[in-house]
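> output the structure for:
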Amino acid sequence: MQCALLTRACEPCSSQLPRQALGRRSSILSLSRQGSWNTGRPTSVAHRQSAWRPLPAGGWFMRNRFACLLVLMLPALAVVHAGEKPGTSSVVLRNVTLIDMTDERPKPNMTVVITGNRIAAIGTDSAIPPHAQDIDGSGKFLIPGLWDMHVHPLASSRWEWASRVQVANGITGNRVPGTGRPLEDIVRLRKDVEEGRVLAPRFIANGPIIDGPPANRKDRSFAGTPDEMRKEVGRLHAAGMDFIKVYTNVPRDAFFAAIEEAKRLGIPLDGHVPLTVTAAEASDAGMRSIEHAYRHRMSCATAEAEILALLIEQKKAQAAENYRQSWEREDQAFRLGLESYSSGKCVELGRRFARNGTWFVPTLVEMQTRFRSEYPEDEAFKDLFKDERLRYLPAATVLQWRDEMAWNMGFLVGRELQSGRNEEAVFREREQEIANRLKMVFDLHRGGANLLAGTDADATFHFVFFGSSLHEELALFVKAGLTPMEALRTATVNPARFLGAEDSLGTIEQGKLADLVLLDANPLDDISNTTRIRAVVVNGRYVDRAALDALLKEAEKAANP
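Just a heads-up that it's a prediction; the model follows:
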């Protein structure tokens, strides 16, 4: 990347969508004493956990002369004090109410001192360093920076705008479970973020997803046998991947081979539960995290075995290009899942997840978009495309969303009418599915399962947005039955625990990384208050509201150059 993220912030940006749219190795990341993330993949699980401990300091994000010129020209947008050496400047937030996530009690009238990339002091009378940037936080609320634990921003076609939008929405960390971007590019980009040359969420990534045959996507790798799987897991581990992600079509024996090889090599295995494996079996085997609430909800159904058999038939029919049989089997499995959902079975699955240390990333917001029931000619459908967030997407993407949603609705209604059910029945089933997925999350939570907030944003799922949709995910957790504090944990404390980084992330405590979000209202009163962002601290850099707005303008311009 030639420029830091703010280098074009002064350029004029249209507020309207274009008319036509309407080292060669990745690694587990180590955190420097100043908050930079240094690479260096440990060789064992114990080393992998200790890799988050402080190491020597990293560099500065403003290596580019244009970025420096911008800071000199626009002091209001400066996130590092001009003339001060990076890593030594201080920011002080005074009179702020702290929601530090160590307990449920907000702490009023606190002072937080940030030096370099770390929280240097917290208290009611903390000394203010000379020449510090002094911020009055009266009436404001400070929370840890938010993590999107399932998001896909790394594609070269979307990074420039997706990273900006995320920072502007208080997202300071990403887990990226799948990207086709070349490994060398990922390593370079990650280093730029680690060393502060790019203002963006810190991230971990796994490289390509491993799926089973057929090998029909260039951005994935494929393994159809245990030997092929062991070889592929070993290849990705040797390349320095942070974790392994498997997908839906992996054969049963290859899946268990992946688990065994990942354990042997000391690298976590996450992903989709293959169709030939139950979620309980995957958890017992040692799968670290299970992604999404679709199809995995069959594990909360009393008819789980029958549903699995139908979905396997559906895949075979699809491979044979028998599309009518394919959608009939999928529809049968869908309705059987609705009819046989069991809260008791789901709570027990949550207990199993808790015992085994299996995490669950439901991506509820992405699920909601799959079950929209608006007709293209309805006002509700048209109103969707008045969403202000569409300006931060490429115009071609917005047009594609509109066309796909219209086609999908027509196809859905047409095929369901052929099955003898009327439209109202179909839409009622879709509403029930949304309700069941919320119920599933709460039942797993009641059983003790650990939850992570993720969106699956990748610009292909309709109305799932980078940045802002994470706030929608938190709201859906609350709608499912979690408290606002419990929902916040899924994007703060829980990611730190998941990553083995509790000494540096997740809470606001002295010595931890300064990734913070300053809010105008208390999110414990109303979880939607996480959207009322006054400022974001990214790796120690204070980005005020004016600078965040400039980032959004940058995103708009980057999405539609």
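> hey, let's count contacts and neighbours off CA atoms from now on
Noted.
> where do the helices sit along the stretch 301-450 of the chain?
Per DSSP state H, counting those that start in this stretch, the stretch 301-450 of the chain carries helices over the ranges 304-319, 323-339, 343-356, 364-369, 379-384, 395-418, 423-447.
> residues in contact with the spatially most central residue of the chain?
Nearest to the mean C-alpha position of the chain, by CA atoms, centre = their mean, lies Asp148 at 2.7 Å. Contact analysis of Asp148 by CA atoms under 8 Å, 6 or more residues apart in numbering lists 171, 173-175, 453-455, 470, 491.
> which one (most neighbours) among the residues you listed?
Leu470 (33 neighbours; other CA atoms under 10 Å).
> that one against Ala457, yeah?
No - Leu470 is not in contact with Ala457 according to CA atoms under 8 Å; the separation is 9.1 Å.
> distance-wise, check Ser138 relative to Asn109.
Remark: distance between Ser138 and Asn109 (CA to CA, to the nearest Å) = 8 Å.
> tell me which of those two has more neighbours.
With neighbours defined as other CA under 10 Å, Ser138 and Asn109 compare such that Asn109 has more, 18 against 15.
> next up, the contacts around the more buried one.
Contacts for Asn109 (CA under 8 Å, 6+ apart) come out as 94-97, 124, 138.
> mind checking which of those residues are buried?
Among the contacts of Asn109, those classed as buried by 16 or more other CA atoms under 10 Å are 94-97.
> for these, which one is nearest Leu310?
Thr97 (53.1 Å; CA to CA).
> hang on, that closest one in a helix?
No - counting by DSSP: H, G, I helix; E, B strand; the rest coil, Thr97 is not part of a helix but strand.
> that one and Val112 touch, don't they?
No - Thr97 is beyond contact range of Val112, at 10.1 Å (criterion: CA under 8 Å).
> next up, for comparison:
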Amino acid sequence: MDFADAPQAPRTPADVSRRRFLQGTAAAAALAGTVTLPRPAAAATASREVGYVFTAATNGAATVAPSGAVVAEVQGVLWSVPRAGGTAKPLTPVELEPTRPVFAPDGSLLAVCAYQGGGFHLWTMRPDGSELTQRTEGPWDDRGPAWSPDGERLAFASERGGDPVAGSPYRIWILELASGKLTRLTGVPGQNGPHQDGRWEDFDPTWSPDGERVLFVRARVLPDAAGLDARTVASVRADGTGPVTSAYTEELPGTQLLAPALSPAGTLALLRTTAAPNGSCTLVVDGAPVAVRGDVHAVPPRWTSRDTLLVTVDGHFRLVRPTAPDAYEEIPFRGERRVDRPHYRVKRYDVEPGGTRPVRALHLPALSPDGRQVAFAALNSLWLADTSGGRAPRRIVRSPVTRYPLAPAWSPDGRALLYSDDRDGLHAVRRRDLRTGEEEVLVRGGRVHPALSPDGRRLATLDMAYNLMVLDLDSGEERKVAAPLGAGGAPGRPSWSPDGRYVALCDLARLNQRFREGYNAVRIVDVRNGSSRLHTIAPHQSLSDRYGSGPVWSPDGRHFAVVAESALWLLPVTADGTPDGTPRMVSDEPADHPSWSADGRRILYQSAGRLRLVDLADGEPRTVRVPFDHRRPTPADTVVHAGRLWDGSGDDSTVREDVDLVVRGGRVTAVEPHRSGRPALRRVDASGRTVLPGLWDAHTHPWQATYGGRQTALQLAYGITTAASFGGFAYEQARLREAIAAGELAGPRLLTTGELLDGARPSYGMARAHNSRAGLARSLRRGAALDWDFVKTYVRAPGWVMAEAARFAHEELGVRAGSHLLSPGMQLGQDLTTHLQATQRQESGRSLTAGGRSAQDVTEIYTHGGFHLVATPFTAGPLVGADPALARDERVTRLMPPWDVATVTAAAAKPPSEAQLATVRGEVEVYHRILSGGGLVALGTDQPLVAVGLHLHLALRALHRFGLSPAEALRTATVLPARVFGAERDLGTLEVGRCADLVVVDGDPFTDFDSLVRTESVLRGGVPYTQRELVDSFPAPGTSARAGTAGHWREVGHRLRHGSCCDIDH
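Below you'll find the predicted structure:
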């Protein structure tokens, strides 16, 4: 349904259906598709065919038919493999994304779970790949098919029967193939069973040989949703009657069970896994571990006879008799696949100093109550502009270069602005009188996104643990009203109901505890008692993100302004915020950050870099023109006298001594033997130091709402001069890039992206949810307007989103595209993965096993066809315990926020264990193998999920400790990331003509690699920053507004990182 066609729809409690919602967004697709996007110097994507040869399958599952036919999943494609081994033939297209294939008992059909289209469903096909048929459909995921002995039914795990808001835990279901009838076996009313005194999840079904019962894993949900305890195999009658009983319980703590399988004789086999740093997968048969030689992969074992199992070990398909595991038979294969890989011209990044550029990012604009002005942040300042347009904005607050002002909000009378900044060390909310310029602090201790109640007497904010706080301004009493519902970032900004009783915000309605995704829902909190309700704007439909998508309550209380499918909608609501009618699309152009005038007649929002003001009476948006430019400073001519110089272009033997680097206009113009008296406006005496190219952190996330100015300052203090963002809020990233380039914010140069482009179900607040092609087109138009430097898709983005995002990145922007997914990312035209392995949409990723190993297929992909790896060695974290002095460094005690101080201090007190060292050694071996094969590995950290700046040095130490030379390790953080991003013409080395990005180290990393962390100063494009100046700009320990104990701040750090893609707390 096109909501714009029904602005006067009747106010009924009935929700518009998801199908009708998507029809509405599709109706705008034609317009969205006809917009001419600005093109940089990037040609249309060409392609070149690249051949890949696979002889092993990381986490590849296989199945054998009674005839001996073998079908195996290798990198997201099903292959037919001869029973005796030999040449494998691909059977399925990459778009299908099949997993866990299993033959019917007679071998006539094959069942798989596949993700085609954006949801997991059951499919069947013939052994030759023909007659591919989808068997289940709908918004719920269906996983793990298992054939009944008669071949007429499939048991599977499904979310069916749940609720998109209340949740949908996995239960066991049966599908009758002939009729399509679905029957629920577990979780039915009145059914008793183990762990039903709390929450639980059921998955991985298997049948008893007589077909009378279905066995499966039952996992208990741990307190506070801290994960699953999956140590029970349960059993239920196949007709769904009777209780669930326990069939097997694993007594070994710290383990998880998966993929039980019953033999024709009734012998129970299953897999038992343990997490890192003791990561493992063990085959267990009849309750006893089987001593399988090699790395067992966590994919379903299949019985091929009464006493033989097909398992995947070291990437190979192995037939094993549990009674004699060393007398195994392998089924060797060789699969050749030719893939069209993109070939395009990368844009020239705008790294030049000097000159004037337009300001693209007016961050978090807020319309004044009278509708005459808009407040926003840009260039590290707060500004006011007239909505009549045409006049330059007026700066009202300017922050120091190591601080960060955020989120201006108007007082109800329009006389004051509220905002937060971190001038005292943590974000505090301030109120500024616009007539007098006087300011007062309303609340300290880390508070952001202020919103005054309509009567002006109460202040709603979010604290650093993402709790909704309400401060009574008369009494000074502050209460925690509500905790966030899910992990993955903060809830949205609070919005008051007109009567001041409720606060609305966007929060995550997580569906279950097996997987972390859900829907961005409207949460209504009663501030009197903290009770809350959740609503989606349509069934299974998310708001676009949990930042700039509302809900924003209208002044008359009758509507929410929301952003979904990246468009602006009005949602009718009752006085308590309950949806009360059909949403109406206000405009089919891209939208972010809506705000209302006090009379409720106008809404201001952002659209692809423009401010737009719509009068709801006529529905015609107009552009609020804000003439606004910034000028980049031209750095002074500089001579750097280096005692030792490694310019990044060679190996350890290329270190030069006693040289001058001459810098003109921010670039290296000469590298010559030292000569005293060389003319320059600025001199850097590094005669007793080592000079290196500035370091890259190739995987970061800007979190200024919690870190403020600390994040960028910390990076410089640890020698990082270039940071690549792999996900954040689009306008904030553009704001940061402009402020840094303009000299208004101290930080590394920033390569930006937008939000994580996701499918229908996001997890992170910074993910952008999409159900439609029109919605994706709107999101990408924002990327063109804001000139993204990278395009990232996320875990639930279906293949069509991944492919279109890659095409857009290459053709429209001339930049890289990537994701977590090795496959199908490589096959769909992406350029890299953002980790070796992180959260995946299938049960097991295709890059790394439970034991921390990768097989030949992974190396083959990363060393062919220009597909790269951004490595994020979280396993290097414990190395801080090998050098506890790192935690006493002032960059930790003074520059880091208190939650990171507490975390680093605690970690430094524990030397790394042998298991931890073995884990990081195994990870580095994978990187070494890729580098040795000619692949590119760029080093990132995923900060601030880890300690900003410091963790890059721990990762570099890990690379060197476990096999890389000093130059080889340094290349992963200098020249290789520049090559990965196509920026090697300007960045990555200190050769003549390159940007003057360098770091001065008090030591010699080529003789003492650990001295690399002693980064004394940097030049970024010729602009100097010293560690001393950065540290001194923040309060000394004990003098800042850091209320709370170390334990409190550790808990805040846990909340910030809990549920992240590589949760370091687990």
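> about what we covered before: now render the contacts of Asp148 of structure 1 as a markdown table, adding distance to Asp503 of structure 1 and secondary structure.
Formatted as a markdown table, the contacts of Asp148 of structure 1 follow (distance: CA to CA, whole Å; DSSP: H, G, I helix; E, B strand; the rest coil):
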| residue | distance to Asp503 of structure 1 | secondary structure |
| --- | --- | --- |
| Ile171 | 19 | strand |
| Gly173 | 16 | strand |
| Asn174 | 18 | strand |
| Arg175 | 18 | strand |
| Ala453 | 20 | coil |
| Gly454 | 22 | coil |
| Thr455 | 26 | coil |
| Leu470 | 24 | helix |
| Ala491 | 16 | coil |
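> against Tyr862 of structure 2, how distant is the counterpart of Leu265 of structure 1 in structure 2?
With TM-score structural alignment as the criterion, Leu265 of structure 1 lines up with Glu812 in structure 2. Using CA to CA, Glu812 of structure 2 is found at 25 Å from Tyr862 of structure 2.
> what's the counterpart of His1048 of structure 2 in structure 1?
Alignment note (TM-score structural alignment): His1048 of structure 2 has no counterpart in structure 1.
> Val937 of structure 2 now?
Counting by TM-score structural alignment, Val937 of structure 2 corresponds to Leu451 in structure 1.
> just checking, that match touches Val361?
Yes - in this structure Leu451 of structure 1 lies within contact range of Val361 using CA under 8 Å: 6.0 Å.
> these two: which has the busier surroundings?
Comparing Leu451 of structure 1 with Val361 by other CA under 10 Å, the one with more neighbours is Leu451, at 26 against 22.
> what sits against that one?
By CA under 8 Å, 6+ apart, the contact set of Leu451 of structure 1 is 359-362, 445, 490, 494.
> now the nearest residue to it once chain neighbours are set aside: how far from His296 of structure 1?
With sequence-adjacent residues excluded and distances taken as CA to CA, 6 or more residues apart in numbering, Leu451 of structure 1 is closest to Phe360, at 5.0 Å. From Phe360 of structure 1 across to His296 of structure 1, the span is 10 Å (CA to CA).
> roughly how far does Ala317 of structure 1 sit from Glu330 of structure 1?
From Ala317 of structure 1 across to Glu330 of structure 1, the span is 10 Å (CA to CA).
> about what we covered before: helix, strand or coil: sort out the match of Leu265 of structure 1 for me.
Per three-state DSSP, the local secondary structure of Glu812 of structure 2 is helix.
> quick revisit: what do Ser138 and Asn109 of structure 1 both touch?
Here Ser138 of structure 1 and Asn109 share the contacting residues 94-97, scored by CA under 8 Å, 6+ apart.
> got these as TSV, with distance to Gln133 of structure 1 columns?
As requested, those are exported to TSV (distance: CA to CA, whole Å):
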residue	distance to Gln133 of structure 1
Arg94	11
Asn95	14
Val96	15
Thr97	18
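> for Pro86 of structure 1, state which of those residues is nearest.
Once CA to CA is applied, the member of the shared contacts of Ser138 and Asn109 of structure 1 that ends up nearest Pro86 of structure 1 is Arg94, at 22.0 Å.
> quickly find the element holding that closest one.
Arg94 of structure 1 belongs to strand 90-98 when assigned by DSSP states H and E.
> quick revisit: what residues does the match of Leu265 of structure 1 make contact with?
Contacts of Glu812 of structure 2 were listed using CA under 8 Å, 6+ apart, and they are 37-40, 42, 44, 784.
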